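Visitor: no FASTA, just this:
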């Protein structure tokens, strides 16, 4: 059975806190983020960077497409596919990141992941949407679940 968690996050601070928690516990992983504009995708990744111990500010790579942060517990590769069509996404060769052959294995966070033609074989699917003045986030593993997740993910302590 695929583990799914649905969390209600009352504000941006709670979204940031969830990202920080993920940054503390995740092994090298692909995160596929989807949701409307303003749903909290970048805020979650900013928290992830903080949890990884990355000192640089995490900015949305809407125009640069890929930002790489290598000074944390694990590297963070942040992609934003908003401006690309699926064919354009393929030209970024995202599989080089999740295969870990040409880059150091880390956490690959992809915003607007629904534009990927071929997702990786294993990933954490993260869907955010706004509900009135708060956010709802659904976390679903696709493929094998890392042991660290099962042992250390404690959503009840976050909100």
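Guide: Here it is on my side, so go on. Every value quoted in this text rests on a predicted model; they were computed, and no experiment measured them.
Visitor: okay, CA-based contacts and neighbour counts for the rest of this
Guide: Noted.
Visitor: Contacts only, for residue 108.
Guide: For residue 108, the contacting residues are 28-31, 76-79, 97-98, taking C-alpha atoms under 8 Å, 6 or more residues apart in numbering as the criterion.
Visitor: Second structure for comparison follows:
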């Protein structure tokens, strides 16, 4: 059985989203996969942009909705940004996404639950819920190590406001 850890954080602004992204970026290592989900407009791409900036990506990061995968060079590792919303599981499998998942960079997959079977068994799952004009609730689940420890570290760092709604 895979170990899991969870933290639920509420952010009140885009600046707090950037702070959360920075704190996760401080923990990230090559080969990490961040699996993002949430409603349309919840902030998946915004989080991805803030995370990319936090790892030293200087290029403009925008949604890879139609290109599926965009690659960027970060300060210490590559950043792979995926949007699998328009793919079937079979199409995603044919793209060879696992080459990215187990590569030398960090990968963010938007709409990750659509290809859950293809994701690595250890990952950081993030569900973003839109709770008002600026407020977002991040339900973060660490699946396996080191991601369970990341949840504990985010809790200890006081990233955002802890929220016990799960």
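Guide: Everything's here; your move. Note that the structure is predicted; figures quoted are calculated from it, not measured.
Visitor: Could you get me the TM-score between them?
Guide: Scored by TM-score structural alignment, normalised by the length of structure 1, the superposition of the two chains gives a TM-score of 0.87; 155 aligned residues with a C-alpha RMSD of 2.1 Å.
Visitor: if we can go back for a sec, which of the contacts of residue 108 of structure 1 has the most neighbours?
Guide: Neighbours here mean other C-alpha atoms under 10 Å. Within the contacts of residue 108 of structure 1, the largest count is held by residue 76, at 28 neighbours.
Visitor: If you count contacts, what does the longest helix along structure 2 end up packed against?
Guide: Of all segments of type helix in structure 2, defined using DSSP state H, the longest is helix 14-27. For helix 14-27 of structure 2, the elements it packs on are helix 44-54, helix 147-157, judged by 3 or more C-alpha pairs under 8 Å, 6 or more residues apart in numbering; DSSP states H and E.
Visitor: go again using 6 Å as the cut-off
Guide: helix 44-54 (3 or more C-alpha pairs under 6 Å, 6 or more residues apart in numbering; DSSP states H and E).
Visitor: which ones among the contacts of residue 108 of structure 1 are found in strands?
Guide: 29-31, 76-79 (DSSP state E).
Visitor: so which of the residues you listed would you say is closest to residue 9 of structure 1?
Guide: The closest of those to residue 9 of structure 1 turns out to be residue 31 (C-alpha to C-alpha; 18.5 Å).
Visitor: Which position in structure 2 pairs with the closest one?
Guide: In the superposition onto structure 2, residue 31 of structure 1 corresponds to residue 34 when matched by TM-score structural alignment.
Visitor: try residue 143 of structure 1
Guide: Residue pairing (TM-score structural alignment): residue 143 of structure 1 is matched to residue 144 of structure 2.
Visitor: ditto for residue 55 of structure 1
Guide: Aligned by TM-score structural alignment, residue 55 of structure 1 pairs with residue 58 of structure 2.
Visitor: related to what we said a few turns ago, switch the ones in strands among the contacts of residue 108 of structure 1 over to JSON lines; also include distance to residue 106 of structure 1.
Guide: Conversion of those to JSON lines gives the following (distance: C-alpha to C-alpha, whole Å):
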{"residue": "29", "distance to residue 106 of structure 1": "7"}
{"residue": "30", "distance to residue 106 of structure 1": "8"}
{"residue": "31", "distance to residue 106 of structure 1": "11"}
{"residue": "76", "distance to residue 106 of structure 1": "6"}
{"residue": "77", "distance to residue 106 of structure 1": "7"}
{"residue": "78", "distance to residue 106 of structure 1": "11"}
{"residue": "79", "distance to residue 106 of structure 1": "13"}
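Visitor: what's the closest of the residues you listed to residue 155 of structure 1?
Guide: residue 31 (17.1 Å).
Visitor: one step back: so the match of residue 31 of structure 1 makes contact with residue 124?
Guide: Yes: Residue 34 of structure 2 lies in contact with residue 124 (C-alpha atoms under 6 Å); the separation is 4.8 Å.
Visitor: quick one on the thing from earlier: so which helix or strand takes in the match of residue 55 of structure 1?
Guide: If you go by DSSP states H and E, residue 58 of structure 2 is not part of any helix or strand.
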